[in-house]
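[1] next come a sequence and a model predicted from it.
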Amino acid sequence: MAIDAQGLEIQIGARTLLHPTNFHVTKGDKIGLVGRNGAGKTTLTRVITGETLPTAGTVRVSGKLGYLPQDTHAADPEQTALDRMMSARDIATIITRIRKAEKEMTDPDPSVMTKAMNRYDKAMQDFEKAGGYAAQSEAITMATSLGLPQDVMSQPLGTLSGGQRRRIELARILFSNADTLILDEPTNHLDADSIEWLRDYLKKYEGGFLVISHSVELLDEVVNKVWRLDAQRGMIDMYSLDYKSYLKQVEVDEERRRREREVAEKKAARLMQQGIRLHAKATKAVAAKNMRRRAENLLAETSEAQKQEKVADIRFPEPAPCGKTPIEAKDISKEYGDNLVFAGVDLAIDKGSRVVILGYNGAGKTTTLRLLAHLEQPDTGSVDYGHGCKIGYFAQEHDTLDLDRTVLENLQAVAPELTDTQARSILGSFLFSGDDAFKPARVLSGGEKTRLALATLVTSRANVLLLDEPTNNLDPASRDEILKAIAKYEGAIVLVTHDEGAVKALNPERVLIMPDGDEDLWNDSYLSLVAEE
């Protein structure tokens, strides 16, 4: 048994995410973990992997566990992509010896250099015996299958885009030869070809895995069980079904619960009426009390039909007045170390204009948004702001959030003029109610961080929105809300996305193709490039 949980209970503040539950994941179990944003899916994976302690119960993991979290900030920015991948296997310690010896071989002291050369020779022999070159080739092939050019493997992680780092982390986990996988939104930042490769990999994977994904296509193709974390009941409903069959069964179960509840309510009402009549007679007080208790127990024993789940009320702000051209970028370029990302790019963002940026991962899409937001400076050229320009920036890696601050503090940092009551009201519309406002941003799931980042935009009165993958980590209902907000917003929007639906909602006027910086009027022939980039 790879993962075995007994009596597992999870509470966050006064809220119970999971009542005491038993479950296990064994070889061949391909489980899709589903539930609305904020139900506790990510928290559950953190408990399973030992990142967070449960309120009660135990989780035992046997064999090697591979875990892909939603956030991938922890890796050393100086480490190369290939070394990061190789660290997932036992030969990582040998590679560390090789790197240390390489540095000491440049020491001016001849004795130090000679010893280092001897250690280097020995480490290289151990590396070859451990199948190091074959493993390197395997790692590079896997990364290439996930859409990473081979030259990326020699680059430090700190020079890569968020999408590239995410792909490296996914490739690393798959390369690890783990017995069991836990994958939290593995399709984020993947293009269509990479998603297809991942689906084929997971189909053939012989171990067990637990995957959280809002990609219906992925769940349809790879899972043989579905676990539904019900936020209202704090329970996991476990279905030994593929995803399509699960969806049909959920409808049947909800209808059955509704009918059972109706019958129970009718019986309870009759018992309560009898109890009222008996209570009128002094000699029947005990019998009346028993009648009422039976009615209450009857209702308690039947599950309520699933209530309509709340959806974040996402409305972008009415833009503040501004001049004709809020942002103009002239001849900008950016490089990281020896890696020239792009050069000679010009872009003017007019009042109310709608622009989509396309390009392969690593082409500089996110970097362009960061330059427009003045979060980074171009190496050449300039980014100038026009009269009244007010920017709202949504970062795909949630870089705009202070993870050490609470949800409420993050919102108030952006809009200090808000009273606590006003801020709590805005947070409530984004489904942060009660004690949720006092959670540190660090413990939020990817979907919750997305909602918080969007909430900060609502308070900004921005007249230019720079949106980097705004639909990532959102459940279908929340995604629909943000698409409506994009469509209705009256200010300018510059959008980076792999989501065709987001581009359709934007209805762009222009497209900027990176890294060449070619600009063109939008036409629907570009739509086929969105998911492929």
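    Cool, the structure landed. Residues are numbered from 1 along each chain as shown.
[2] for the rest of this, base every contact and every neighbour count on C-alpha atoms.
    OK.
[3] buried sites along the helix or strand hosting H19?
    Assigned by DSSP states H and E, H19 belongs to strand 15-25. For strand 15-25, a neighbour-count test (16 or more other Cα atoms under 10 Å) marks T16, L17, L18, H19, P20, T21, V25 as buried.
[4] other SSEs contacting that strand?
    strand 3-12, strand 208-212, strand 235-239 (3 or more Cα pairs under 8 Å, 6 or more residues apart in numbering; DSSP states H and E).
[5] please identify the deepest-packed of those.
    Of the helices and strands packed on strand 15-25, the one with the most neighbours on average (mean count of other Cα atoms under 10 Å) is strand 208-212, at a mean of 24.
[6] run through the helices of the stretch 401-533 of the chain in chain order.
    Per DSSP state H, counting those that start in this stretch, the stretch 401-533 of the chain carries helices over the ranges 407-414, 420-429, 446-458, 476-488, 500-506, 527-530.
[7] which parts of the stretch 101-250 of the chain are helices?
    Secondary structure of the stretch 101-250 of the chain by DSSP H, counting those that start in this stretch: the helices cover 110-129, 132-145, 162-175, 192-204, 216-222, 243-279.
[8] just those helices: most buried one?
    It is helix 162-175: most buried of those by mean count of other Cα under 10 Å, with a mean of 23.
[9] okay, the angle between it and helix 132-145?
    Orientation of helix 162-175 against helix 132-145 (axes from the mean of the first three to the mean of the last three Cα atoms, to 10 degrees) gives an angle of 130 degrees.
[10] helices and strands around helix 162-175, which ones?
    Partner elements for helix 162-175 (3+ Cα pairs under 8 Å, 6+ apart): strand 65-68, helix 81-86, helix 132-145.
[11] second structure for comparison follows:
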Amino acid sequence: MSATIKAAGLAAGHGATALFSGLDLVIGPRDVVGLVGPNGAGKSTLLRTLAGELPPEDGTVTVTPASAIIGYLPQETERRAGETVRGFLARRTGVADAQAAFDTATARLEAGEAGADDEYADALERWLALGAPDLDERADAIAADVGLAVDLDQLMTSLSGGQAARAGLASLLLSRYDVFLLDEPTNDLDLDGLDRLERFVADLGEAAVIVSHDREFLARTVNRIVELDLHQRAINIYGGGYDAWLQEREIARRHAREAYDEYADTVSGLQARANMQRNWAAQGVRNARRSINNEPDKSVRKYRVNSSEKQASKVRQSEKALERLEEVDEPRKEWDLRMEIAAAPRSGAVTAALREAVVRRGDFTFGPVTLEIGWAEKVAITGANGSGKSTLLAALLGRLPLDEGQSHLGPGVVVGEVDQARRLFEGDEPLVDAFQRHVPDLAPEPVRTLLAKYGLKTDHVVRSASTLSPGERTRAALALLQARGVNLLVLDEPTNHLDLPAIEQVEAALETYPGTLLLVTHDRRMLAAVSTTRELHVENGQVIERS
């Protein structure tokens, strides 16, 4: 079913904070809208409002036809206890709810309740539209296609991170919604998964709104951009794709600054001229008063009076010119992280090494692997989900017992890490205390100041670390890299849950970082932006050096 979703005068906020207002947007079939903006701008709030999960503070959301099915697929960082893979797929595709509604309507119809026939017809239509009758058969096929080689009756909590990412991708590929609202669908996907997702979006005939931090994914899929500009407190809508938006945004910002500078110069010039004319007029009046009484010539006295009045008239003209001038607001200064990675003293020539290292986990075998990571090498580690990248990192850092072989961490190595699961800040203690535990030499106030620089303000630092969002925990981990010196930096999917400005700041900081870097990422633009000296490709537990 072709569906259109229309927002008119839409406004939303969080508590006393206004997020956006006055949003007018129409999204029709084959429109793929990229929703961008910094963390906290209201992207997820807007998706939930469009989905009908949150009531708008102002304005309306209209779906045409009214029977169209909106699929809102949020980020799910935690897996639900007791939920099987098959149950997860049914829930994410909307089939589970449709099945429950259909069963209820069937029971009411069989009981002969009033109005049950209409309810049954609506429930049946929705059940069929979402693909409920053949979901199990399609699920088996799609799971095999995306490489999810597990029993679908297995619990989600038993899956590895890579398997859970494939399950999430499978749920999207199985969905048959009329409108798709996708919140960070690229998180944790490997390159093959990204390719499948891009092809799915490209072939969509339905309307879609996508929030994503993956710049290359946005560049390949979206045909419009809606920017929630938190700093300028504006909503900007751009036709064209992601790269066109970057260019147009830069031009718009430059023109806005030029327009304000021209306005400010004009105001300054008019004010200076009015002040000068006001001084001349005042001086002329004083001189005229002194000389008029002593001037016998009537015509000279009249000339001096007229001259003073002309100066006063010029002052009024300048003041009116200022009043007529159309005010131009000064562009707000954008938040600029200016991230730094503090460097510890140099370690030895060999930072980390493995000698014939083997790790066995059930049916999976990693190795044997022999390799050395030298001082100041910048190493990109690539490979599919489940290939052994995280195992390689854990073995190099000496955190994983080896079944065979040896691991070695060089003398003087100080490790700084942003891990894929963001485990550094998971406890119940307040964030400020959890952070200070890692840097005991820092007093609480400098810790609070540093966290505030990373967008973690007073209400964040007093909360238990476990209640923070993945993006907030990532920012805390990045702040920790600045607080303590490191010479071996380990980044495992560092762009997950970060907004686009923060990702660019991370890339800029890596350019000047002098130590050793181990970088695991599926962000194609980050791989292109960061200057690496080696690539280690992991495939089926084997490590291959790529030139």
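    Arrived safely, thanks for sending. Nothing here was measured: the structure is a model prediction, and the numbers come from that model.
[12] quick one: TM-score?
    Scored against TM-score structural alignment, normalised by the length of the first structure, the superposed chains reach a TM-score of 0.71; 482 aligned residues with a Cα RMSD of 4.8 Å.
[13] among the helices of the stretch 101-250 of the first structure, which comes closest to D76 of the first structure?
    D76 of the first structure lies closest, by Cα to Cα, to one member of the helices of the stretch 101-250 of the first structure: helix 162-175, at 11.2 Å.
[14] average distance between the closest one and the second structure?
    Here the mean offset of helix 162-175 of the first structure against the second structure after fitting is 2.9 Å, by mean Cα distance after the TM-score superposition for the first structure.
[15] that older thread, kindly reformat the helices of the stretch 401-533 of the first structure as TSV containing distance to T96 of the first structure and mean neighbour count.
    Shown next, in TSV, are the helices of the stretch 401-533 of the first structure (distance: least, Cα to Cα, whole Å; neighbours: other Cα atoms under 10 Å):
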stretch	distance to T96 of the first structure	mean neighbour count
helix 407-414	39	21
helix 420-429	46	17
helix 446-458	32	23
helix 476-488	43	18
helix 500-506	43	18
helix 527-530	40	16
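[16] ok, which of the ones you listed comes nearest V211 of the first structure?
    The nearest among these, by Cα to Cα, is helix 446-458 at 14.2 Å.
[17] what angle separates that closest one from helix 420-429?
    If you take the same axes, to 10 degrees, helix 446-458 of the first structure sits at 130 degrees to helix 420-429.
[18] with the second structure overlaid, how far apart is helix 446-458 of the first structure on average?
    Aligned to the second structure and superposed, helix 446-458 of the first structure gives a mean residue distance of 3.1 Å (mean Cα distance after the TM-score superposition for the first structure).
[19] please enumerate residues in contact with stretch 534-547 of the second structure?
    Stretch 534-547 of the second structure is contacted from outside by 364-369, 377-384, 386-389, using Cα atoms under 8 Å, 6 or more residues apart in numbering.
[20] next one: stretch 423-440 of the second structure
    Contacts for stretch 423-440 of the second structure (Cα under 8 Å, 6+ apart): 442-444, 447-448, 460-466, 473, 476-477, 480, 483-484.
[21] now that stretch: how far from the chain's centre is it?
    Put simply, stretch 423-440 of the second structure sits 23 Å off its chain's centre (Cα atoms, centre = their mean, to the nearest Å).
[22] what of stretch 320-337 of the first structure?
    The chain centre lies 29 Å from the centre of stretch 320-337 of the first structure; the measure is Cα atoms, centre = their mean.
[23] what does stretch 276-285 of the second structure give?
    58 Å.
[24] quick check: buried residues in that stretch?
    Q277, R278, W280, A281, G284, V285.
[25] name the nearest residue to the third one, sequence neighbours excluded.
    Leaving aside its chain neighbours, W280 of the second structure sits nearest to Q311 (6.9 Å; criterion: Cα to Cα, 6 or more residues apart in numbering).
[26] sorry, back to before: closest to G32 of the first structure out of the helices of the stretch 101-250 of the first structure?
    helix 216-222 (6.5 Å).
[27] if we can go back for a sec, cross the contacts of stretch 534-547 of the second structure against helices and list the overlap.
    Taking DSSP state H as the definition of helices, these contribute K389.
[28] neighbours of the nearest residue to A269 of the first structure once chain neighbours are set aside, how many?
    Closest residue in space to A269 of the first structure, ignoring its immediate chain neighbours: A295 at 7.3 Å, by Cα to Cα, 6+ apart. Neighbourhood size, A295 of the first structure [other Cα atoms under 10 Å]: 21.
[29] returning to that earlier point: for Q249 of the first structure, which of the helices and strands packed on helix 162-175 of the first structure is the nearest?
    Q249 of the first structure lies closest, by Cα to Cα, to one member of these: strand 65-68, at 29.4 Å.
[30] in the second structure, which residues correspond to that closest one?
    Aligned by TM-score structural alignment, strand 65-68 of the first structure falls on residues 70-73 of the second structure.
[31] contacting residues around that stretch?
    Residues contacting stretch 70-73 of the second structure (Cα under 8 Å, 6+ apart): 47-48, 51, 92-94, 177-183.
[32] for those, which one is nearest E340 of the second structure?
    Using Cα to Cα, D183 comes nearest to E340 of the second structure of the contacts of stretch 70-73 of the second structure, at 29.0 Å.
[33] so the closest one sits against V211, correct?
    Yes. Counting by Cα atoms under 8 Å, D183 of the second structure touches V211, with 4.9 Å between them.
[34] and for the two, which residues touch both?
    Common contacts of D183 of the second structure and V211, defined by Cα under 8 Å, 6+ apart, comprise S44.
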